[in-house]
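> no letters, just coordinates:
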C-alpha cells in the first residue's frame, strides 16, 4: 500500500486540529470564526491550554503549507503581490469602510460618489479586497460589509494600525533593499528604508514627532497592537506581587496598555507611563476610572537622561528591538541617574529562536 502523500497528511492534520478548535469554541460557548459581520473580531485561544494552542498553530501551519503545495513553486512565487497593501491603502485613504452603514448595502456607484474615487477604480479596489474577505458583493454591483470591513468602520484604533501599515511601513518596505545597499549595516535611525521612502533625513520617531497627526496615529496603532495580544503570559511569567507597592516607570509605554493591564491585576503597584508627548497625549482617556489614581503619564525622550529620580522599577517592553546596539546602550545609560539602591530594571523583548522552535505563525510574525 502506498504511503499517504504530503497533501493528504496535511489534510488529515487540518481536519483533526480543526475538530479540537471546534470543540473548544462549542464547549466554551464562543462564537465560531466567520466572515460575516456577526463574526468575532478576533480569535483568541488560551496559550496555557496546550492542546488547543497546538491545534490552533497546526491549523495555521498546515493550511498555509497545503496552500503552497497545491499552488506549486512557480505559482507561489508569481502570486507574491503588493496588491494586498495597495487595495487596503485605497480603502484607508478614501475611508471606504464608512461609505455606507455597517448593516446596510451600497452600489459601487454610491461608494464612488461618497468617497470621491472614480467608479472604475472603486470597482477594482473593492473587487480585489473582496478576495481577502474585506467587503463582499452580495449581488451584481451591490456591496455589503464583512467582519473585516466592519472593523475598519467601527474600530478607530485598528483603523489607525492599518494606516500605519499602508502609509508608513509600505513606503519603508519598498525602499529597504535600497537602504541596505546604500548604508550597509545601518547604525543611525535615518539610514533606513523608512527615511528614504518618506524623503526625510530623520528617523521614524523623530519624523513622527514633527507631525502630530501621524504621531497620534502611530500611538493609536501601537495601542491597538498591544491590547489585542494575549498578555496573560506577561502577568504570569514574573512575580509582580513581590514588588509590593513599587512605582514602575513604563518607558516607551505609549497609551499605557501594559501598565493598565498590570495595574488591573496587581492593585498595590503604581505606574508612570513615559513616551514622546504625542504618543501619550490621549493616554489618560484609556485608563479605567478605578485605577486612574495609580497611573500617570509623562512626556520623556528616552535618548535623553531620565528625569525621574529614585525609581523602584524601570520597565522596557518591546523597545530595544527598534534600536541599534549603540542606541540601546545610550538608552540604558540614560537611566543611571534615576537608580537607587535596590532599583530594578525589567526588560521584555521579542527574541528570535532557532527555526522550528516556535509555532509557524509565531516564528513568521517575529521574523
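Okay, I see it. As the structure is a computational prediction, the values presented were derived from the model and not from experiment.

> all contacts plus neighbour counts: C-alpha atoms, from now on.
Noted.

> skip the chain neighbours and tell me the closest residue to the residue nearest the centre of the chain.
Central residue check for the chain by Cα atoms, centre = their mean: the C-alpha nearest the mean position is that of residue 225, 3.5 Å away. Closest residue to residue 225 apart from its sequence neighbours, by Cα to Cα, 6 or more residues apart in numbering: residue 161 at 7.4 Å.

> other residues contacting the helix or strand where the one you found lies?
If you go by DSSP states H and E, residue 161 is part of helix 156-163. With contacts defined as Cα atoms under 8 Å, 6 or more residues apart in numbering, helix 156-163 is touched by 88-89, 92, 151-153, 217-218, 220-225.

> which of these count as buried?
Those of those that meet the buried threshold are 88-89, 92, 151-153, 217-218, 220-224, by 16 or more other Cα atoms under 10 Å.

> surely residue 87 is in contact with residue 123?
No - the criterion here is Cα atoms under 8 Å, and residue 87 misses it with residue 123 at 10.8 Å.

> tell me which of those two has more neighbours.
The neighbour count for residue 87 versus residue 123, taken as other Cα atoms under 10 Å, is higher for residue 87 (21 against 18).

> dropping in the other structure now:
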C-alpha cells in the first residue's frame, strides 16, 4: 500500500525501488542477467516477475508524466493507436466539453460528438492510459493536467495538426522515399502521399481556406508558450540595441506576428517590424497587434521563394528554413540578395542538432523525432552548426556566419549572418 504521508512522486519512487528489488531477486534466483540494452541480452523477464514488471513500468510512466509538462508528455506517446484517440479528442474538441473541476458522462459526450457511446468510451479509456482524462467513477470523465491543457483552443489546434496533417505524412514517409529517391521537392513527400495530393503542405494550406491556415499558424504559435521556445530567447540573447536607432526588421515567415510583437515591445530601437507570410496567414493579423505597437508592426503577403522587395537592416527567419530542403533553403537565402545592403544581417533562429550523446538522451530523442517529422512533411531536415555553415556558403560566400548563440534552456540556436558584400 502506498504511504499516504508521502507525496505522489515519492510514492512512485518507492514503488519503483521496491519492485525493482523484487525483479533483481527473481533474476538472481534463476541465475539470469539483469536487463540490458546489449544485443545478446535476454529478450524478456521470467513469468514470475510479471507483476513486479507491471508495477515498475506503470509507476515509471506516471512519474515521467508528472515531471514533464503536458505537451511534451503527449508528444512522447505518439504511436499510431495512441493517435486514434488523440485525433478524436482534437477533432471534436472533447477537452473543451469537460468542465474544469467537474465531470461529464460518456453518454453526454457521445450525444455532443454524434459518435457511438461504446466507441467513444473505448477511445477515451485508451487516452486515459496515457493520463489524458480520467474516470473518477464508472461512466464519468474528468480532466487530468494534460486533458485540461488541451481545452485551450490553441493547444487543441496543435494536437489536431499533429494527428490530422502530420500523422498521415509519417506513415507514408518510406513510401515517398522509395517513389521519389533523393527528392528535394516539398510535394514529393509522405505528406503528399498521405493526403492524396500532388501539392506540398504549403499548397494544401493555401488552398484549404483560412480555417486550415489559421489552425496551422495557431498550432505553430503554441510552441511560443513552451518555455524552450519562448520569444524571450531572441529578445534577450541577441544584441538588438547594437544595431542602432531606427533599425528595420523583416520577419520572414512570421505567421501572425507573435514574435515580431515581442521584439518590438522589448526593443524601442526597432523602428519597424514587417511580418511576411502567405496571404491567408497574415489576413486580419493586424487586429491582434496591441494599440501601443500598431505604428511599428505591419503585415505583408509574401512568397518565401520570390525575390525580396523590402530593404531592411535585418531579415529574421525563425523556425522557417528547417521546413525546406537544402536546395530550397539556398533559393530562399538567394532571394534576399537583391535588397541586401553591405552589413545587413540575416538572423536565423533554428535548432542546432547535437552530435550523438552530446545532450541528455530524452532531449536528443525529441530532436531526432522532429528531424524525421521534417523529412516526412517537407522533405527537409534539422541541421548541425556545421551544416548551417555549409548551407550558407552554398547560397553565397558573402553570407558570413559571424556568431552562433545557444542560450541555456532554449530549443533554438541563434545564428547571426552578415552580408559581407561592398557597394
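Perfect, thanks for sending it. Computed from a predicted structure; not experimentally measured.

> mind listing what's buried in stretch 6-17 of structure 1?
In stretch 6-17 of structure 1, counting by 16+ other Cα under 10 Å, buried: 10-11, 13-14, 17.

> re earlier: and the buried ones among the contacts of helix 156-163 of structure 1, which of them are in strands?
Among these, no residue falls in strands (DSSP state E).

> looking at those, which is nearest residue 320 of structure 1?
Ranked by distance to residue 320 of structure 1 (Cα to Cα), these are led by residue 222 at 15.1 Å.

> how about residue 220 of structure 1, what does it touch?
Per Cα under 8 Å, 6+ apart, neighbours of residue 220 of structure 1: 157-158, 160-161, 255.

> what is the neighbour count of the closest residue to residue 246 of structure 2 other than its chain neighbours?
Nearest residue to residue 246 of structure 2 in three dimensions, chain neighbours excluded: residue 271, at 4.6 Å (Cα to Cα, 6+ apart). A total of 15 residues lie near residue 271 of structure 2 under the criterion other Cα under 10 Å.

> again, but for the one 4 residues further on
The criterion is other Cα under 10 Å. On that basis, residue 275 of structure 2 has 28 neighbouring residues.

> gap between the equivalent of residue 169 of structure 2 over in structure 1 and residue 208 of structure 1?
The alignment partner of residue 169 of structure 2 in structure 1, by TM-score structural alignment, is residue 172. Going from residue 172 of structure 1 to residue 208 of structure 1 by Cα to Cα, to the nearest Å gives 14 Å.

> now stretch 76-88 of structure 2: buried residues?
Within stretch 76-88 of structure 2, the residues that count as buried by 16+ other Cα under 10 Å are 82-88.

> pretty sure the residue nearest to residue 246 of structure 2 sits in a strand.
Yes - with DSSP: H, G, I helix; E, B strand; the rest coil as the criterion, residue 271 of structure 2 is located in a strand.

> identify the residues contacting it.
245-248, 264, 296.

> closest to residue 28 of structure 2 among the residues you listed?
residue 264 (64.1 Å).

> hmm, the closest one is touching residue 273, no?
Yes - counting by Cα under 8 Å, a contact exists between residue 264 of structure 2 and residue 273, whose distance comes to 7.0 Å.

> count the neighbours of residue 20 of structure 1 for me.
Residue 20 of structure 1, neighbours per other Cα under 10 Å, totals 18.

> what's the match for it in structure 2?
Residue 20 of structure 1 maps onto nothing in structure 2, by TM-score structural alignment.

> can you list contacts of the helix or strand harbouring residue 20 of structure 1?
Using DSSP H and E, the element containing residue 20 of structure 1 is helix 6-27. Identification of contacts with helix 6-27 of structure 1 by Cα under 8 Å, 6+ apart yields 31-32, 51-52, 55-56, 58-59, 62-63, 65-66, 69.

> need the counterpart of the residue nearest to residue 225 of structure 1 in structure 2.
Aligned partner of residue 161 of structure 1 by TM-score structural alignment: residue 158.

> if we can go back for a sec, tell me, what's touching residue 264 and residue 273 of structure 2 both at once?
Shared contacts of residue 264 of structure 2 and residue 273, defined by Cα under 8 Å, 6+ apart, are found at 296-297.

> those two: which is more packed in?
Neighbour tally, residue 264 of structure 2 and residue 273, criterion other Cα under 10 Å: the higher count belongs to residue 273, 27 against 21.

> next, the contact list for the more buried one, please.
248-251, 260, 264, 296-298.
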